[in-house]
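Student: I'll drop the sequence and a predicted model, then ask my questions.
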Amino acid sequence: MSDLPGSSDKSPLVELRLWRQFVTLADELHFGRAAQRLNMTQPPLTQAIAHLEVVLGLKLFDRTKRSVKLTAAGAALVPEVQDLLTRAQALPAHARAAAGGEVGHLRLAFVSTVGFALLPQWVRAFRERYPRLALELIEATGDVQLQLLERGEIDAGFMLHAPSFVPPGLERVRIASEPLLLALPEYHPLASLQAPPLAKVLAEPLVIFPRRIVPSLYDAILAMYHAAGRSPEVAQEAIQMQTIVNLVSAGLGLAWVPESVRQFQRPGVVYRTVPAGKPSAKVPGCETSLAWTRNNTNPVLERFVGFITGDTGHER
């Protein structure tokens, strides 16, 4: 049962002014001194506390002509109200910090190749520099990242693509350029050569990612085969680079992988640089970019892009 009339099952909305008056009286336990601290007269303070008790449907103070004491409910409220007032006082500074990208949350997607070396270094350095910023990391292939960006479920994504390719409708900053290497089983005859000839490589079965994952890079690889007058014999498709390398280890075929994949040391697999064949048949390179939608207004993203470009000097 409620102690006072006017109570309700619904949570009452109480102004911060009333909470300040309550906590000051709880500290002084004297209406006159509390009113003086609040720069007001005693009658309005008495009326305010009475109003607060009616709103809450609880007695907060037991008062007589000689004393003012907190009730059990009032005493329980004091630390909670003090915390509320402290947090309310910090709100303007917090809002300014959020607007400036000093606090907040950033959702970043990434392809597996970035996770081998670059991403862990950046995440550690970024968190050390901006400890009040939270990074949420989501591993996803390029096609999935584009869907997430379109739905607004991520702020930006590290994507793999062919050189100079710009995803339509997105802003980007290039963060890495690297050659494609050949991954092949260590027992394969071409593995004994430090620079296997391209013509022989192109005749071997190929393990490759599906086109939908990285269309621009897939097309660049196929263009190399076509320039040499060949069509690739696709033995198997796989989504993740680690899986592709594992399939190479099992002897299903050879694979073109970014140089960064070399750090994935899979027993039974070696990596080789393949020189160009005909002038028109050249092994393509690949790039990794951080991409985001043009209408993204998250200030933490702007700060992260500044961190990437400032620390690495990469170009848009």
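Tutor: Thanks, I have the structure now.
Student: Every contact and neighbour count from this point should use C-alpha atoms.
Tutor: OK.
Student: Would you state the strands of the stretch 51-200 of the chain in chain order?
Tutor: Using DSSP state E, counting those that start in this stretch, the strands found in the stretch 51-200 of the chain span residues 61-63, 68-70, 104-110, 133-139, 156-161, 170-185.
Student: Quick check: which of those is nearest to residue 268?
Tutor: Across the strands of the stretch 51-200 of the chain, residue 268 has its closest neighbour in strand 170-185 (5.8 Å, CA to CA).
Student: tilt between the closest one and strand 156-161?
Tutor: Going by axes from the mean of the first three to the mean of the last three CA atoms, to 10 degrees, strand 170-185 is angled at 50 degrees with respect to strand 156-161.
Student: Now do the buried residues in strand 170-185.
Tutor: Going by neighbour count (16 or more other CA atoms under 10 Å), the buried part of strand 170-185 is 171-177, 179-185.
Student: still on that earlier bit, turn the strands of the stretch 51-200 of the chain into TSV, columns for distance to residue 83.
Tutor: Formatted as TSV, those follow (distance: least, CA to CA, whole Å):
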stretch	distance to residue 83
strand 61-63	20
strand 68-70	18
strand 104-110	21
strand 133-139	23
strand 156-161	36
strand 170-185	42
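Student: Second structure follows, compare the two:
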Amino acid sequence: MERPELPLPQLHAFVVLAEELHFGHAAVRLGIAQPPLSQQIRRLEDKVGHALFSREPGRIALTPAGHELLPAARRALTDLADGLAAARAVGSGRAGRLRIGFAASLALTVLPGLLRTFRERFPDVHLDIREMTTAPQIAALHDKTIDIGLLREPSTDDETELSFKTVLAEPFVAVLPSGHPLATQRTVRLAQLADSPFVLLPRTAGPQLHDQITNLCIAAGFTPRVAQHAVEWQTVCALVEVGLGVSLAPAGIRRIRLKGVAFRRIEPDTVRTQIAVAWRKNDHTPLVASFLAAISQDQPDRPP
């Protein structure tokens, strides 16, 4: 079916005249003279093939054909205005869909503050939040299935294609069963954990963080004896609680409240785990730029 070409200026002129039912008043609203307005209406009537207005001395009125066209003309103008507004919002980074991967432990530190700041500045952006450990986030960024990654200890091997911005540096703490002899101390020397079994994240979940924890132990004179692996820190703490081992974790993990788990400062306390925002270097979309601009103004909550 052939679609008739109805220029928007003609539809606009028709709607305004239908509302005013007076050529002079309609011309003033449109900011044009009466003759051009009459020409626009005539051209539209030629397209329709029927008169849209009845013209009598001193008054005009909509014909049945005009009454039928009016709702569709209004919808067309409204839809176009809405479409233009939406396109401008997406083009400026004020609307659209942003896919964000995040490491679960970040929900205990920077994630709430970062998302709150962004939502306050860009309430019309739909956030697609996906919980992922560091290695899957890196893969998802390369595969373009997420736009932003919030992760721990990014690898320098990825810096050719990805950009990283550190948003927080956290110290490590010892995670102990509450009945562990060292739980009575305020600070634990790492060497004191040499004989304890460990519960750690598998290296595949976050190679850099896993190696960082292992190297901390090696620097203290021992290699951790891993008794159990767990992908999430909540699970690590639960396994420590039941006595399967001890662990080293970012300080923000202390916000996981388990009665049977004690968190203690460690010595030496010189190493920090980095929390970073990651994005593709060649991704210049407005939404990514908006997110980076928003978080640059945020002051992340520090772990207790």
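Tutor: Great, that's in hand. These numbers were taken from a predicted model, which means no experiment stands behind them.
Student: Quick one: closest of the strands of the stretch 51-200 of the first structure to residue 220 of the first structure.
Tutor: The nearest among the strands of the stretch 51-200 of the first structure, by CA to CA, is strand 156-161 at 9.5 Å.
Student: which residues of the second structure does that closest one align to?
Tutor: Using TM-score structural alignment, strand 156-161 of the first structure corresponds to residues 148-153 of the second structure.
Student: distance between the matching stretch and the chain's centre?
Tutor: 13 Å (CA atoms, centre = their mean, to the nearest Å).
Student: Identify, from the buried residues of strand 170-185 of the first structure, the entry nearest to residue 265 of the first structure.
Tutor: residue 183 (11.1 Å).
Student: what's the matching residue for that closest one over in the second structure?
Tutor: In the second structure, residue 183 of the first structure lands on residue 175 (TM-score structural alignment).
Student: what's the answer for residue 237 of the first structure, then?
Tutor: Using TM-score structural alignment, the partner of residue 237 of the first structure in the second structure is residue 229.
Student: One more: residue 23 of the first structure?
Tutor: That one, residue 23 of the first structure, aligns with residue 15 by TM-score structural alignment.
Student: Strands of the stretch 201-304 of the second structure, start to end?
Tutor: With DSSP E, counting those that start in this stretch as the criterion, the stretch 201-304 of the second structure has strands at 225-229, 247-250, 261-267, 272-280.
Student: list the buried ones in the first one?
Tutor: If you call a residue buried by 16+ other CA under 10 Å, then strand 225-229 of the second structure has these buried ones: 226, 228.
Student: measure the match of residue 183 of the first structure to residue 213 of the second structure for me?
Tutor: 13 Å (CA to CA, to the nearest Å).
Student: residues bridging contact with the two, i.e. touching both?
Tutor: Shared contacts of residue 175 of the second structure and residue 213, defined by CA atoms under 8 Å, 6 or more residues apart in numbering, comprise residue 248.
Student: wait, which of the buried residues of strand 170-185 of the first structure is closest to residue 264 of the first structure?
Tutor: Among the buried residues of strand 170-185 of the first structure, residue 183 lies closest to residue 264 of the first structure (CA to CA), at 11.1 Å.
Student: what do we get in the second structure for residue 110 of the first structure?
Tutor: Matched by TM-score structural alignment, residue 110 of the first structure corresponds to residue 102 in the second structure.
Student: Residue 238 of the second structure versus the match of residue 237 of the first structure, what's the distance?
Tutor: For residue 229 of the second structure, the distance to residue 238 of the second structure equals 12 Å [CA to CA].
Student: One more: residue 197 of the second structure?
Tutor: The spacing between residue 197 of the second structure and residue 238 of the second structure, counted by CA to CA, is 15 Å.
Student: Could you give the number of residues near residue 124 of the second structure?
Tutor: When neighbours are counted by other CA atoms under 10 Å, residue 124 of the second structure registers 15.
Student: what's the spacing between it and residue 97 of the second structure?
Tutor: Between residue 124 of the second structure and residue 97 of the second structure the computed distance is 9 Å (CA to CA).
Student: So for the first structure, the centremost residue is which one?
Tutor: In the first structure, the centroid-proximal residue (CA atoms, centre = their mean) is residue 107; its distance is 2.5 Å.
Student: doesn't residue 139 make contact with that one?
Tutor: No. Using CA atoms under 8 Å, residue 107 of the first structure is not in contact with residue 139, being 10.9 Å away.
Student: check contacts around the most far-flung residue of the second structure relative to its centre.
Tutor: Residue farthest from the centre of the second structure, counting by CA atoms, centre = their mean, is residue 57 at 61.5 Å. Shown in contact with residue 57 of the second structure (CA under 8 Å, 6+ apart): no residues.
Student: What count of nearby residues applies to residue 128 of the second structure?
Tutor: 12.
Student: Which residue of the first structure sits opposite residue 82 of the second structure in the alignment?
Tutor: Under the alignment (TM-score structural alignment), residue 82 of the second structure pairs with residue 87 in the first structure.
Student: no wait, residue 113 of the second structure
Tutor: Aligned partner of residue 113 of the second structure by TM-score structural alignment: residue 121.
Student: any idea how far its match is from residue 308 of the first structure?
Tutor: Residue 121 of the first structure sits 11 Å away from residue 308 of the first structure, going by CA to CA.
Student: So between these two, which is more surrounded?
Tutor: Shown here are residue 121 of the first structure and residue 308; by other CA under 10 Å, residue 308 has more neighbours (18 against 11).
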